[in-house]
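Asks: Predicted model follows, preceded by the sequence.
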Amino acid sequence: MADADPKERGEKSEAAVIYELIRRDITVLEPFGDNERYDVVVEIDGTFHRIQIKTGRLEDGRIQFETRSSGTLTRKVEKEGYSGDIDYFAVYSPDMEETFIVPVADAPETTMGLRVEEAEKQSPNINWAENYQIDGWHEQIF
């Protein structure tokens, strides 16, 4: 997926995440158009959850993804976080072919890394990818 343009990369990640949700028998709803801050909504036991899908890049032992959007207003790039607009990030790693679900409340407002390998420096602030695996989220939600 490295050769794909950003839009194509995003579409492939969306397709991968939607597949993972559907194969777990989760109802997936897509908004008409692209004016919403979320990419899909899932319904679980009558409760709706807004999800923004991101492509994660594997670098330095972690899956890195942006936790804000970039929009262009009057030739100036505006970046804003998703707090209050979504409930979860669904992060697809094409390198690992895995999906991770991150509550927006767990994510900083700029970028986040999900650690898949031991870090050189130990820190209590490491976000381990295994804690955000889609199956763990699925079990917790159901």
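Replies: That came in fine, so what should we check first?
Asks: drop to CA atoms for contacts and neighbour counts, all remaining ones
Replies: Will do.
Asks: For the longest helix anywhere in the chain, could you pull out the residues that count as buried?
Replies: Ranked by number of residues, the top helix in the chain under DSSP state H is helix 6-22. With burial defined by 16 or more other C-alpha atoms under 10 Å, the residues of helix 6-22 counted as buried are 9-10, 12-14, 16-18, 20-21.
Asks: Tell me the first helix or strand C-terminal of the top strand by length along the chain.
Replies: As far as residue count goes, and with DSSP state E defining each element, the longest strand of the chain is strand 47-55. Counting by DSSP states H and E, the next helix or strand C-terminal to strand 47-55 is strand 57-59.
Asks: buried sites along that following strand?
Replies: Burial within strand 57-59, assessed by neighbour count using 16+ other C-alpha under 10 Å, is assigned to 57-58.
Asks: Next one for the comparison:
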Amino acid sequence: MDTHHTKAKGDLGVLKAQVSLYEQGYLILQPATDHAPFDLVAYKDGRFKRVQVKYKSLDKTGALTVHFRSCWADKNGTHLRAIDKDEIDLYCIYCPDTDECYYFDPADYNKSVTLRVEAPKNNQTKNVKFTADYRRVP
């Protein structure tokens, strides 16, 4: 895989999410358009969940920070827009460094969330969200 190609990274993230969700007992549905605010729909026990998938590598501190916004560039520059949390039921973050998917409801957070693989160097644990607690769909 071309490690710098954004679309290839996104496609890999969606494929990893599909496998992870399937292993958790979900039926996977895909939108018929690339313009939906979600990447796939997971169905289980009579409930549908609209899932937005993100491919995100660990930063230098060993954390995954996800901002609830969309970013794109065009001839007028770079643009940022907050996501509409009413259009997404579940975020799935695929991290290539751990080869794991992490799940959470974006409505539970404000503008961003940070998950950590290991404890910070200062050993703080209060208000720290560890990736191990987010491996299953809530």
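Replies: That came through fine. Here the structure is a predicted model, which is why all the values come from computation and not from measurement.
Asks: returning to what we had before: average distance between the longest strand of the first structure and the second structure?
Replies: In this overlay with the second structure, the average offset of strand 47-55 of the first structure from its partner residues is 0.6 Å by mean C-alpha distance after the TM-score superposition for the first structure.
Asks: Over which residues of the second structure does that strand lie when aligned?
Replies: Strand 47-55 of the first structure corresponds to residues 47-55 in the second structure, going by TM-score structural alignment.
Asks: Show me the contact partners of that stretch.
Replies: Residues from elsewhere that reach stretch 47-55 of the second structure, judged by C-alpha atoms under 8 Å, 6 or more residues apart in numbering: 9-10, 12-14, 17, 37-43, 87-96.
Asks: List buried members of the residues you listed by neighbour count.
Replies: When neighbours are counted using 16+ other C-alpha under 10 Å, these contain these buried positions: 9-10, 12-14, 17, 37-43, 88-96.
Asks: can you give me the strands for the first structure?
Replies: Counting by DSSP E, one finds strands in the first structure at the ranges 27-29, 40-44, 47-55, 57-59, 62-66, 68-73, 76-81, 88-93, 98-103, 111-115.
Asks: Need the winner for burial among those strands.
Replies: strand 88-93 (a mean of 26; mean count of other C-alpha atoms under 10 Å).
Asks: and for that one, what span of the second structure is it aligned with?
Replies: Mapped onto the second structure using TM-score structural alignment, strand 88-93 of the first structure spans residues 90-95.
Asks: Generate a markdown table for the strands of the first structure, with distance to N127 of the first structure as supplementary columns.
Replies: Written out in a markdown table, the entries for the strands of the first structure read as follows (distance: least, C-alpha to C-alpha, whole Å):
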| stretch | distance to N127 of the first structure |
| --- | --- |
| strand 27-29 | 27 |
| strand 40-44 | 24 |
| strand 47-55 | 17 |
| strand 57-59 | 14 |
| strand 62-66 | 9 |
| strand 68-73 | 18 |
| strand 76-81 | 19 |
| strand 88-93 | 13 |
| strand 98-103 | 10 |
| strand 111-115 | 5 |
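Asks: Of all these, which one is nearest I141 of the first structure?
Replies: Nearest to I141 of the first structure among these is strand 40-44; the distance by C-alpha to C-alpha comes to 7.7 Å.
Asks: angle of the closest one against strand 88-93?
Replies: Between the axes of strand 40-44 of the first structure and strand 88-93, defined by axes from the mean of the first three to the mean of the last three C-alpha atoms, to 10 degrees, the angle is 110 degrees.
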